[in-house]
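>>> sharing a model that was predicted from the sequence below.
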Amino acid sequence: MSPLGAVKNAIRLDAATHVRSGSSWWNAQITSLSNALVEFESDTEFAPLCGLWLSLPQIGGWPIRVIECHGARHVAEFRLPLRPHEMARLSESARPR
């Protein structure tokens, strides 16, 4: 079960993405997010409190800080919460076509 399952405004999003620290990039998969938290999977294990940049679909890079890591699954907080219009854009991209 997703740690974001109980978060009221969380959306499920199955989106390929990248995370970056300095000049290093890693592939990742966003599984769900809210305006304050994001859950993603990556073959690279990032330590709690690690600061990264996450590429959000149709939005661009966004600063995050890892708060939990369980193998490939990570939960991070957005250092700047997503605003309503950004959540709307992500919700639109999550809808099946």
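Received, thanks. Since this is a predicted model, take the numbers as computed values, not measurements. Residues are numbered from 1 along each chain as shown.

>>> C-alpha from now on. contacts and neighbour counts both.
Will do.

>>> ranges for the strands of the chain?
Assignment of strands within the chain using DSSP state E yields the ranges 11-21, 24-33, 37-41, 51-56, 60-70, 73-78.

>>> comparison target below:
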Amino acid sequence: MTTTLALATALAVLNSLALGGLLVVWLRNYRTFRTPMTLGLVAFAAVLLVENLVAIYFFFSMQSLFAMSTTAETAVLAMRGLQSVALAFLTYVTMQ
């Protein structure tokens, strides 16, 4: 595994942890308030969590797919990085 792909994997793991925390908070809020907005946040977190877990699986199982192109690896890392920044803001605001 290249350094770029290892960093992308690490970011996907961190994103998964943040999404797990958000999912717990939003599920608790949904049980309390029963609003469609909170249910939407639960669904958002669940779908994004599944996406990150699938990405981690593919990073480990299909390394050769990414190894053919350093541009693809860099793009994957950049997208994981942007997702991490977005989740950091969302986690900060949610935990306030």
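That came through, no problem. Here the structure is a predicted model, which is why all the values come from computation and not from measurement.

>>> TM value for the aligned chains?
Superposed pair, TM-score by TM-score structural alignment, normalised by the length of the second structure: 0.25. Supporting alignment: 44 aligned residues with a CA RMSD of 4.5 Å.

>>> pretty sure residue 30 of the second structure sits against residue 39.
Yes - Residue 30 of the second structure is within contact range of residue 39, at 6.2 Å (criterion: CA atoms under 8 Å).

>>> can you check which residues contact both of those two?
When CA atoms under 8 Å, 6 or more residues apart in numbering defines a contact, no residue borders residue 30 of the second structure and residue 39 alike.

>>> the second structure: helices as residue ranges?
3-33, 36-61, 63-67, 70-95 (DSSP state H).

>>> would you reformat the strands of the first structure as JSON lines and include mean neighbour count and distance to residue 89 of the first structure?
Listed next are the strands of the first structure as JSON lines, based on neighbours: other CA atoms under 10 Å; distance: least, CA to CA, whole Å:
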{"stretch": "strand 11-21", "mean neighbour count": "17", "distance to residue 89 of the first structure": "12"}
{"stretch": "strand 24-33", "mean neighbour count": "17", "distance to residue 89 of the first structure": "13"}
{"stretch": "strand 37-41", "mean neighbour count": "23", "distance to residue 89 of the first structure": "15"}
{"stretch": "strand 51-56", "mean neighbour count": "20", "distance to residue 89 of the first structure": "10"}
{"stretch": "strand 60-70", "mean neighbour count": "17", "distance to residue 89 of the first structure": "12"}
{"stretch": "strand 73-78", "mean neighbour count": "22", "distance to residue 89 of the first structure": "16"}
